[in-house]
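Participant: Dropping a prediction and its sequence here:
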Amino acid sequence: MLNRVSSSIWLLGRVLGGFTLLALVAPFVCAVWMSFAPGELLEPPTEEWSVRWYREFFGSAKWTRALRTSAEVAVISVAGSLVGGLGLAVAVTRFHFCGRNLLSSAVLLPMFVPTVVLAMGLLPLVMLAGLQGRAYSLAAAHSLVSLPVVFLLLRNALTGADPDLERAARGLGAGPWTAFRRVTLPLIAPAVLAGAIIAFILSVNEFTFAVFLGTPRARTLPAALWPEARDKDTPLLAAASCVTVLFTLTGMWITARILRRL
């Protein structure tokens, strides 16, 4: 009887998992299908297929500039998130100082504040510094969102890494940086890789900061898609969405390859 119940639960879990996966994949499949429509309407092609909208996307300076801006912002954002998250994680796990718990809590604050509120708060500062529409200001804002996630991943990884191994390396003559790079960093490499990928995904798909802090000549791809989705309803939206997904997957693969070589 118990085995029969366990088999039923296992089968139910498989079915629910299959439906969940289908619900996640179906929108992307529909977008890919509609991106090959030959006409002006946002509908799946039935007989004739065309790459017209992909040619229009890559032939337009507006779209290619937005794609390039997204790439620049994502790369800088990943670097900022990793440097900041790793430094803060090392500080709260390897050192004892007054306010350590307060610092750990403060890093997580951006997770609980609406993005639109953060964007409105950053806008006067960015304008005062004359950095509105710059890749650095957008990347810094994106890093603000991804920093708590990267920090949590690296803090948990450092908590699980035995500090005695690093002390042993120091006792054998290695300097602080060498001991960390040769001993601790390889131990937390999976968490670093996961944090970099998450930061890249969050940056590529972030919309609110791009609207508030961007300019007409410095827009990321999600910000460039918004007027098109609001005013027009063509398969160009589907083509741009597919390019965004492929760009995200390519960036994840490159990030993984780079970090595995470090």
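Facilitator: Cool, got the structure.
Participant: Please count neighbours and contacts with C-alpha atoms only from this point.
Facilitator: Fine.
Participant: List the buried residues of stretch 119-139.
Facilitator: Of the residues in stretch 119-139, those buried by neighbour count under the rule 16 or more other Cα atoms under 10 Å are 119, 122, 123, 126, 131, 132, 133, 134, 135, 137, 138, 139.
Participant: Alongside the first one, take a look at this:
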Amino acid sequence: MSYTATNSKARNTTRKLFLWLIIGVLFLPFLPLLIWSFAQDWYFPQLVPQWTLEHWRTLLTASTKVAQGFGQSLAIALLSTGFSLLVGMPAGRALGLMDFPGKGAIKLFLLLPIIVSPLATLMGIQFMLIRLGLSGTLAGVVLVHLLPTIPYMTLVLSSVYANFDPDYEIQARSLGATSFQVLQQVTLPLIAPGVVVGALFAFLISWNEFLLTFFVGSGRVFTLPMVLFTALQGGNTGLTAAIAITSILPALVFLFFSSRALNNDAAIGGLGNV
């Protein structure tokens, strides 16, 4: 018994070390950014730079537009994620649970925005948004961000629903639960892992989107990736590094809470297979 416990403990230790190694490798490229964001000068043969907080002070000034870009990026990412959930949940349920003619074609159609370059469709999308009066508006940018986010959300949730047992819902209804109670107390807890993963993908895609925002926003919708692009052209390495560090913080926070939710044993759904 003790031998088995020792083996299990050793495996857990090895697994944790391996996980921390992967995390270290993934975040290693961000270490130079962190150093440069606090560096005033760093020339050869200096081993360490001269430290300063000037870049972070400049980051907080209105001239850099970081606060404006951060706020608009957050609003767009959250709205895109929310609308993707509204579309992806019923669409994923239909694709995961129902068999109907053309199901394979619909799945292929969902992959088109991911496979095809956005440049191939941007001109037509921009023309339509101009006709609708949405070009250069926050609403127009949110709509165009749905093109890559809805397919990810739908495909993830269809994978979850493929392993979903509707009998749980039927039993709840037979016991007198309303449709809303079934959704809240039965369906959502069962598909929670898929919702979290889909929301994570949607948020990260929208948060880091530059090309679609640049064309559809027409320079009037200023997101954080656009602020970062402007800083790169300015040639201030320290300020650019500080903006880059700022741009990854919300994604890390979202990833942290998503991983906590996925580790919750109460979520008995799963990602399954389509």
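Facilitator: That came through, no problem. Keep in mind that this is a model prediction, so the values were computed, not measured.
Participant: Now the TM-score, please.
Facilitator: Once superposed, chain against chain, the TM-score is 0.81 (TM-score structural alignment, normalised by the length of structure 1); 246 aligned residues with a Cα RMSD of 3.1 Å.
Participant: buried stuff in stretch 223-240 of structure 2?
Facilitator: Neighbour-count burial for stretch 223-240 of structure 2 flags 223, 224, 225, 226, 227, 228, 231, 232, 237, 238, 239, 240 (criterion: 16+ other Cα under 10 Å).
Participant: distance between that stretch and the chain's centre?
Facilitator: 21 Å (Cα atoms, centre = their mean, to the nearest Å).
Participant: Which of the helices or strands spans the residue nearest the centre of structure 1?
Facilitator: By Cα atoms, centre = their mean, the mean C-alpha position of structure 1 lies nearest to residue 201, the distance being 2.2 Å. In this structure, residue 201 of structure 1 sits in helix 189-205 according to DSSP states H and E.
Participant: still on that earlier bit, please list the members of the buried residues of stretch 119-139 of structure 1 that lie in helices.
Facilitator: With DSSP state H as the criterion, helices contain 119, 122, 123, 126, 135, 137, 138, 139 from among the buried residues of stretch 119-139 of structure 1.
Participant: I'd assumed residue 71 was in contact with the fifth one.
Facilitator: Put plainly, it is residue 135 of structure 1. No. Between residue 135 of structure 1 and residue 71 there is no contact under Cα atoms under 8 Å: 9.7 Å.
Participant: Could you check how far the aligned residue in structure 2 for residue 120 of structure 1 is from residue 130 of structure 2?
Facilitator: In structure 2, residue 120 of structure 1 lines up with residue 123, judged by TM-score structural alignment. As judged by Cα to Cα, to the nearest Å, residue 123 of structure 2 and residue 130 of structure 2 stand 11 Å apart.
Participant: Need the buried residues of stretch 119-139 of structure 1 in a markdown table (columns: distance to residue 3 of structure 1).
Facilitator: Converted to a markdown table, the buried residues of stretch 119-139 of structure 1 look like this (distance: Cα to Cα, whole Å):
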| residue | distance to residue 3 of structure 1 |
| --- | --- |
| 119 | 54 |
| 122 | 58 |
| 123 | 60 |
| 126 | 62 |
| 131 | 64 |
| 132 | 63 |
| 133 | 62 |
| 134 | 61 |
| 135 | 58 |
| 137 | 58 |
| 138 | 55 |
| 139 | 53 |
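Participant: Kindly reformat the buried residues of stretch 223-240 of structure 2 as TSV containing distance to residue 161 of structure 2 and secondary structure.
Facilitator: Formatted as TSV, those follow (distance: Cα to Cα, whole Å; DSSP: H, G, I helix; E, B strand; the rest coil):
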residue	distance to residue 161 of structure 2	secondary structure
223	34	coil
224	35	helix
225	34	helix
226	37	helix
227	39	helix
228	39	helix
231	44	helix
232	44	helix
237	47	helix
238	47	helix
239	45	helix
240	43	helix
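Participant: Just name the closest of those to residue 104 of structure 2, please.
Facilitator: Ranked by distance to residue 104 of structure 2 (Cα to Cα), these are led by residue 225 at 35.4 Å.
Participant: Now for residue 258 of structure 2: which residues touch it?
Facilitator: Residues in contact with residue 258 of structure 2 (Cα atoms under 8 Å, 6 or more residues apart in numbering) are 196, 197, 200.
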